[in-house]
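Q: quick one: sequence and predicted model below, then my questions.
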Amino acid sequence: MKIACLEHLLPGDRLQDKWEFALRVGYDAIELRGRGAYTLRQRLPELRRAVRDGVVLPTVSVDMRHFFGAFDRELRRDAIDQVKSQLSAMADIGGRGVVTPASRGMFSPLLPPFRPPRSAEGDRDVLVEGLTELGRHAEKEGVRLFLEPLNRYEDHMVNRVDHGAELIRAVGTAGLCVGGLGLAVGTFHLNIEEDHPALAIRGAGRLVGHVLAADSNGFQPGAGHLEWSSVLSALSCVGYDGFLTVKCRLRGDEVAAVASVPAFLRSR
């Protein structure tokens, strides 16, 4: 089992310092944080040095104020351009790809005005269009774009694993090889949205290209009640051979919490 950790959770100022700690406690890689304003592209000299020093950087998680599913056309265009830049940056350092949701915090049907400004059909058209462009760019660069479904409180468009899988398959039927696209499965979101998390993973099969690990309460694995053995067994069943990236809040002493995760997951 290969386990990664989001960079800002690891102690240390430089990636090399974070890597030293990560190796010591049992991690195999660091997932980068993809802030807006083309920050990742600006970090390329730093990232190249880190890779030369042996730091394993397979993926980046998009962390911007708007995403490719935004209601506003100009914001969508900006998000797509920035994610394409991140895909190219990951190709430059030999990474696997970029993880992004369709949106985050843009609208909730559980709060007033309860009705989004765009229809469900309009949402789907926007998402397929964005995934098509991003998937083509990812395929050209030799990396992948991993779509992350979020729970209903964070995104109103793509909440379940089968939602994400259907969108990826729709892009495939439009003539794009799905090799440039995959699903990022977040265990915290599985716990909220799926009747049977393990069955959801098995249903997506080989489309599962990335896994984000947090417990049922959003804290580090081991701090909640998620049935990790069944989730890990399902990932093994579908032949998943990528990383489990720890992306969570931390309960208790933060350094100790981060350090506890690899041993906990490998004991399940």
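A: Yep, that arrived. Note that the structure is predicted; figures quoted are calculated from it, not measured. Numbering: from 1, shown residues only.
Q: can we go C-alpha only for contacts and neighbour counts from here?
A: Will do.
Q: would you map the strands across the stretch 51-200 of the chain?
A: Here the stretch 51-200 of the chain has its strands, by DSSP state E, counting those that start in this stretch, at 59-63, 97-100, 144-147, 181-186.
Q: export those strands to TSV and tack on distance to Asp253 and mean neighbour count?
A: Shown next, in TSV, are these (distance: least, C-alpha to C-alpha, whole Å; neighbours: other C-alpha atoms under 10 Å):
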stretch	distance to Asp253	mean neighbour count
strand 59-63	24	24
strand 97-100	28	28
strand 144-147	31	29
strand 181-186	23	27
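Q: next, the one to line up against it:
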Amino acid sequence: MKYGICHEHFADQPFDTAIELFADLGYDGVEITPWSVVDAVDSAADDELAAIREGVESAGLDVIGVPRVFSASDTEYHIGHLDPDVRERTVAYLRDVVEFCAAIGGGLVLYGSPVQRNVPDGVSHDRIYENTLDSFRDPALLELLESTDVVLCMEPISPGYSNFITNTAAAVEFVERVEHPKVGVALDGFHLARENRSPSDCLREAEPYLAHVHSDGDTGRGAADGTLEYGPILETLSEIGYDGYLSLEIHECIFDEVSEPLDPALVAEESLEYLRSLAG
């Protein structure tokens, strides 16, 4: 199993310092959100992007890809908005993120971003769904995915955090309807723990389209914290022949629900030790 980690949780320290920490802890790859390393994804200089890629590679790590397209504050974007101008702006930005991902050496872009996908009050779910399908089928976007060899993933976000594509089955159905080899599914332990069936069943269902897996416990404080058992998850990933990354994303850092002080470096260390102890 290859293990990755999201850089965003460490964006308050110099980039090289964070990358060195990941390498020292024993991680294999890193996920990078654009806004944690560049001022604007559509105007980052080539040498700036090359420096990010070279900094990661020089530490002996891989750039996995982009774990989040939008932050919660990017309210001017929405992938399924009723206003075609908003959708066009959103897809244009998504194409910029795909180009950013390819330029820094990554191969995955994950669409979680609940604010930019949720169904607004009083709006038909079906309208948002069909508009989102149209956005994912944007010819220029699909052509870019093919030419850069980047896979765009729909990630289900559990109820309470999103009201749109909230479980594995919905994500699989969506990807099947998009029907393109460069559009896949990403799953996350934090959200899998909130499904009404076992994570292993979810992983098996997603297997034909599964491009990425995030690790976190059901508390959002790392894979080693909480009641979610990663032994069966690792067994299932091996069983289905998954050859991608199991990559730590700390959800308390994302959703700002920190109930007590959280040390991302300690969480990163304990999570990796826990996962490796199970893998043998």
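A: Structure's in. What do you need? Nothing here was measured: the structure is a model prediction, and the numbers come from that model.
Q: any chance of the strands of the stretch 51-200 of the first structure in TSV, plus distance to Asp17 of the first structure?
A: Shown next, in TSV, are those (distance: least, C-alpha to C-alpha, whole Å):
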stretch	distance to Asp17 of the first structure
strand 59-63	18
strand 97-100	23
strand 144-147	28
strand 181-186	27
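Q: those strands: which one's closest to Phe264 of the first structure?
A: strand 181-186 (17.5 Å; C-alpha to C-alpha).
Q: average gap between the closest one and the second structure?
A: Compared with the second structure after fitting, strand 181-186 of the first structure has a mean deviation of 0.7 Å; criterion: mean C-alpha distance after the TM-score superposition for the first structure.
Q: which part of the second structure lines up with that strand?
A: Counting by TM-score structural alignment, strand 181-186 of the first structure pairs with residues 183-188 of the second structure.
Q: then stretch 255-265 of the first structure?
A: Stretch 255-265 of the first structure covers residues 265-275 of the second structure once aligned (TM-score structural alignment).
Q: show residues contacting that stretch.
A: Tyr3, Ile5, Leu25, Gly26, Tyr27, Arg221, Gly222, Ala223, Ala224, Tyr230, Leu248 (C-alpha atoms under 8 Å, 6 or more residues apart in numbering).
Q: again, only this time at 10 Å
A: If you take C-alpha atoms under 10 Å, 6 or more residues apart in numbering as the criterion, stretch 265-275 of the second structure is touched by 1, 3-6, 9-10, 18, 21-22, 24-27, 215-217, 221-225, 230-231, 234, 246-250, 264, 276-277, 279.
Q: mind listing what's buried along it?
A: For stretch 265-275 of the second structure, burial by neighbour count (16 or more other C-alpha atoms under 10 Å) applies to Val267, Ala268, Glu269, Glu270, Ser271, Leu272, Glu273, Tyr274, Leu275.
Q: same thing with stretch 100-108 of the first structure?
A: Using 16+ other C-alpha under 10 Å as the test for burial, stretch 100-108 of the first structure gives Thr100, Pro101, Ala102, Ser103, Arg104, Met106, Phe107, Ser108.
Q: give the closest residue to the alignment partner in the second structure of the fourth one in space, chain neighbours not counted.
A: In the second structure, the residue paired with Ser103 of the first structure according to TM-score structural alignment is Pro114. Take Pro114 of the second structure and drop its neighbours on the chain: the residue closest to it by C-alpha to C-alpha, 6 or more residues apart in numbering is Ser162, 5.3 Å away.
Q: could you do Cys202 of the second structure as well?
A: Thr168 (6.0 Å).
Q: write the ChimeraX selection for whichever of the contacts of stretch 265-275 of the second structure are buried.
A: Buried members of these can be picked out in ChimeraX with the line below, counting by 16+ other C-alpha under 10 Å:
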select :3,4,5,6,9,10,18,21,22,26,27,215,216,217,221,222,223,224,225,230,234,246,247,248,249,250
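Q: report how many residues lie close to the residue nearest to Cys202 of the second structure.
A: Using other C-alpha atoms under 10 Å, Thr168 of the second structure has 27 other residues around it.
Q: the first structure: which residue goes with that one?
A: Match for Thr168 of the second structure (TM-score structural alignment): Val161.
Q: please give me every residue in contact with that match.
A: Applying C-alpha under 10 Å, 6+ apart, the residues contacting Val161 of the first structure are 147-150, 183-186, 189-190, 193-194, 197, 200-201, 203-204, 207-208.
Q: which of these are buried? Put it as a ChimeraX command.
A: Buried members of those, defined by 16+ other C-alpha under 10 Å, are picked up in ChimeraX with:
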select :147,148,149,150,183,184,185,186,189,190,193,194,197,200,201,203,204,207,208
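Q: from the contacts of Val161 of the first structure, which land in helices?
A: If you go by DSSP state H, the contacts of Val161 of the first structure have His189, Leu190, Glu193, Pro197, Ala200, Ile201, Gly203, Ala204 in helices.
Q: the fourth one and Leu190 touch, don't they?
A: Translated: Pro197 of the first structure. Yes. Using C-alpha atoms under 10 Å, Pro197 of the first structure is in contact with Leu190, at 5.5 Å.
Q: what do those two both touch?
A: Joint contacts of Pro197 of the first structure and Leu190 (C-alpha under 10 Å, 6+ apart) are Arg160, Val161, Leu226, Val231.
Q: give me the stretch of the second structure that the helix or strand hosting the last one matches.
A: Using DSSP states H and E, Val231 of the first structure sits in helix 228-237. Aligning helix 228-237 of the first structure against the second structure (TM-score structural alignment) gives residues 230-239.
Q: which parts of the first structure are helices?
A: Using DSSP H, helices in the first structure cover 15-25, 39-42, 44-52, 73-92, 120-141, 161-173, 187-193, 197-204, 228-237, 254-266.
Q: so which of those gets nearest Ser61 of the first structure?
A: helix 73-92 (9.5 Å).
Q: which neighbouring elements make contact with the closest one?
A: With contacts taken as 3 or more C-alpha pairs under 10 Å, 6 or more residues apart in numbering; DSSP states H and E, helix 73-92 of the first structure sits against strand 29-35, helix 39-42, helix 44-52, strand 59-63, strand 97-100, helix 120-141, strand 144-147.
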